[in-house]
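Colleague: coordinates only, sequence not included:
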């Protein structure tokens, strides 16, 4: 593990492995960098992989108040630690953070985005407002487990599954990350696609979705691919939102290896 320092003084922890063009991995909600460790291993033969903990997670620090611009600065600090522009893979809400960072002008050479969770229906902003209101109330009351359960309910997990997870050894780790659900909510904004922001991102982008992720993922990918000036969309057959890394790695290798 290594650390770099963001512009507000927050320490950001990352693992570096492999050799070649740099690729940075950005995780989604309720995840530390551990989620991408197997993916980094799969790609390390071809790239220099940097797998980092977003602020407030794992071995990284946190500085309040939270701001999306601070998370963008964190990614910028990881790129600076590489010493050259880097490609970026973003997973779920991490894909949205990566997109925002590219639009902000960070030295990103290419994007690959897995299941960016934009919503395209007219009711999406109302649902997001209600979720943020409930999440904020639970976090303010110190009900971290209920906050995680709310998030899981919002993304469609059945109540029986969530109840079982609350009894599992993994649950304390999820509760430890509960406060960062508010960070991901801020990254998502009103949950709809910011088309003007996407239109400003002119680097090569690959949008990847699972055939079993759900209609929301296919709809989001279609909208984002149309909005980005230079984008391709591929669907991985048999994959859902919890993609198998050995299915994803060849797609990332091909995309990041291209000269343009």
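Modeller: Structure's in. What do you need? Everything quoted here is computed from the prediction, not taken from an experiment.

Colleague: drop to CA atoms for contacts and neighbour counts, all remaining ones
Modeller: Will do.

Colleague: where along the stretch 1-150 of the chain do the strands fall?
Modeller: Applying DSSP state E, counting those that start in this stretch to the stretch 1-150 of the chain gives strands spanning 2-5, 11-17, 21-26, 47-52, 86-91, 108-114.

Colleague: Show me what the fifth one is packed against.
Modeller: The reference is to strand 86-91. strand 21-26, helix 93-103, strand 108-114 (3 or more CA pairs under 8 Å, 6 or more residues apart in numbering; DSSP states H and E).

Colleague: other SSEs contacting the second one?
Modeller: To tie it back to what came earlier, the one meant is helix 93-103. Helix 93-103 packs on strand 21-26, helix 68-82, strand 86-91, strand 108-114, helix 180-188, helix 195-199, going by 3+ CA pairs under 8 Å, 6+ apart.

Colleague: Please identify the buried residues of the third one?
Modeller: Going back to what we said before, that points to strand 86-91. Residues 86, 87, 88, 89, 90, 91 are the ones in strand 86-91 that count as buried (16 or more other CA atoms under 10 Å).

Colleague: thinking again about what came up before, any chance of the strands of the stretch 1-150 of the chain in TSV, plus distance to residue 149?
Modeller: TSV is the format used below for those (distance: least, CA to CA, whole Å):
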stretch	distance to residue 149
strand 2-5	31
strand 11-17	27
strand 21-26	23
strand 47-52	25
strand 86-91	20
strand 108-114	23
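
Colleague: Minimum distance to residue 152: which of those strands has it?
Modeller: For the strands of the stretch 1-150 of the chain, proximity to residue 152 was assessed by CA to CA; strand 86-91 is nearest, at 16.5 Å.

Colleague: Could I get the buried residues of strand 86-91 in JSON lines, plus columns for distance to residue 7?
Modeller: Formatted as JSON lines, these follow (distance: CA to CA, whole Å):
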{"residue": "86", "distance to residue 7": "19"}
{"residue": "87", "distance to residue 7": "21"}
{"residue": "88", "distance to residue 7": "20"}
{"residue": "89", "distance to residue 7": "22"}
{"residue": "90", "distance to residue 7": "21"}
{"residue": "91", "distance to residue 7": "24"}
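
Colleague: so can I have JSON lines of the helices and strands packed on helix 93-103 showing distance to residue 133?
Modeller: Formatted as JSON lines, those follow (distance: least, CA to CA, whole Å):
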{"stretch": "strand 21-26", "distance to residue 133": "26"}
{"stretch": "helix 68-82", "distance to residue 133": "18"}
{"stretch": "strand 86-91", "distance to residue 133": "25"}
{"stretch": "strand 108-114", "distance to residue 133": "27"}
{"stretch": "helix 180-188", "distance to residue 133": "10"}
{"stretch": "helix 195-199", "distance to residue 133": "25"}
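
Colleague: also this one, for the comparison:
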């Protein structure tokens, strides 16, 4: 899904509307930092590459009107801890710990991203590479997902993504949607790869509450 702070606006991972930093302990003992806002069904915001919890911060006040929003820093980033050795399964366990904290079940939103000036996150880029694998959609794993899943891309090219082949994100999204048993494929018209948070929040609201 389009992700990030539009126009590459730096948004620090700081409390919003009086929300305080809190921590949950993952299965391997790693402390995961998160902030919580709003009331209603739980929504967990999962940051993409080069994100310390900041890129989704702009979504929080929009979604918090109808949901309890958990925005967290992935392991090794922001105020979250890190425990070696890394494995993709640890990321899943981190999310599971947050779902338990939310009282479960929860809705998830994940985004890709590109952020300048966040060199501090460079050591954790290997984690994103591990999640990506060989770059092809993990068809067998996707086929095992039984929950309804929205796969969305922006409707217009992003000028910051000029190094990618035309249609890169749409082709990837199409392949992912084809592998998911209950996928809804959507193109968000008028938006680039980094969507306006108000528009994106509206799309998520409709999907989460239908």
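Modeller: The structure has been received and is ready for your questions. These numbers were taken from a predicted model, which means no experiment stands behind them.

Colleague: TM-score for this pair?
Modeller: Here the TM-score for the pair of chains, by TM-score structural alignment, normalised by the length of the second structure, is 0.83; 182 aligned residues with a CA RMSD of 1.5 Å.

Colleague: still on that earlier bit, want to throw the helices and strands packed on strand 86-91 of the first structure into TSV with mean neighbour count?
Modeller: Shown next, in TSV, are those (neighbours: other CA atoms under 10 Å):
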stretch	mean neighbour count
strand 21-26	25
helix 93-103	24
strand 108-114	24
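
Colleague: Without its sequence neighbours, what residue ends up closest to the spatially most central residue of the second structure?
Modeller: For the second structure, residue 110 is the residue whose C-alpha lies nearest the centre (CA atoms, centre = their mean; 2.5 Å). Sequence neighbours aside, residue 46 is the residue nearest to residue 110 of the second structure in space, at 4.7 Å (criterion: CA to CA, 6 or more residues apart in numbering).

Colleague: That neighbour matches what in the first structure?
Modeller: Counting by TM-score structural alignment, residue 46 of the second structure lines up with residue 26 in the first structure.

Colleague: Distance to residue 240 of the first structure for the helices and strands packed on strand 86-91 of the first structure - can I get that in TSV?
Modeller: Below are those laid out as TSV (distance: least, CA to CA, whole Å):
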stretch	distance to residue 240 of the first structure
strand 21-26	18
helix 93-103	15
strand 108-114	10
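
Colleague: Mind checking those for the one nearest to residue 47 of the first structure?
Modeller: strand 21-26 (5.0 Å).

Colleague: tell me what that closest one is packed against?
Modeller: Going by 3+ CA pairs under 8 Å, 6+ apart, strand 21-26 of the first structure lies up against strand 47-52, strand 86-91, helix 93-103.

Colleague: rerun at 7 Å
Modeller: Applying 3 or more CA pairs under 7 Å, 6 or more residues apart in numbering; DSSP states H and E, one finds that strand 21-26 of the first structure contacts strand 47-52, strand 86-91.

Colleague: in the second structure, what residues pair with the last one?
Modeller: So that's strand 86-91 of the first structure. So strand 86-91 of the first structure sits over residues 106-111 in the second structure, by TM-score structural alignment.

Colleague: Kindly report the same for stretch 111-122 of the first structure.
Modeller: Going by TM-score structural alignment, stretch 111-122 of the first structure sits over no part of the second structure.

Colleague: cool, stretch 186-196 of the first structure as well?
Modeller: Stretch 186-196 of the first structure corresponds to residues 130-140 in the second structure, going by TM-score structural alignment.

Colleague: Out of the helices and strands packed on strand 86-91 of the first structure, which is closest to residue 162 of the first structure?
Modeller: helix 93-103 (20.4 Å).

Colleague: quick one: that closest one to helix 180-188, angle?
Modeller: Using axes from the mean of the first three to the mean of the last three CA atoms, to 10 degrees, the inter-axis angle of helix 93-103 of the first structure relative to helix 180-188 is 40 degrees.

Colleague: re the thing from before, closest to residue 227 of the first structure out of the strands of the stretch 1-150 of the first structure?
Modeller: Proximity to residue 227 of the first structure (CA to CA) singles out strand 108-114 among the strands of the stretch 1-150 of the first structure, at 14.0 Å.

Colleague: angle of that closest one against helix 93-103?
Modeller: Using the same axes, to 10 degrees: strand 108-114 of the first structure against helix 93-103 is 160 degrees.

Colleague: my guess is residue 158 of the second structure meets residue 191, correct?
Modeller: No: using CA atoms under 7 Å, residue 158 of the second structure is not in contact with residue 191, being 8.5 Å away.

Colleague: Between these two, which has more neighbouring residues?
Modeller: residue 191 (19 against 14; other CA atoms under 10 Å).

Colleague: how about that one, what's its partner in the first structure?
Modeller: Using TM-score structural alignment, residue 191 of the second structure sits opposite residue 239 in the first structure.

Colleague: and what of residue 95 of the second structure?
Modeller: So residue 95 of the second structure corresponds to residue 75, using TM-score structural alignment.

Colleague: What count of nearby residues applies to that match?
Modeller: Neighbour count for residue 75 of the first structure, taken as other CA under 10 Å: 26.

Colleague: Return the distance of it relative to residue 201 of the first structure.
Modeller: Taking CA to CA, to the nearest Å as the measure, residue 75 of the first structure falls 16 Å from residue 201 of the first structure.

Colleague: One more: residue 28 of the first structure?
Modeller: 20 Å.

Colleague: mind giving me JSON lines with the helices and strands packed on strand 21-26 of the first structure and columns for distance to residue 195 of the first structure?
Modeller: Shown next, in JSON lines, are these (distance: least, CA to CA, whole Å):
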{"stretch": "strand 47-52", "distance to residue 195 of the first structure": "28"}
{"stretch": "strand 86-91", "distance to residue 195 of the first structure": "18"}
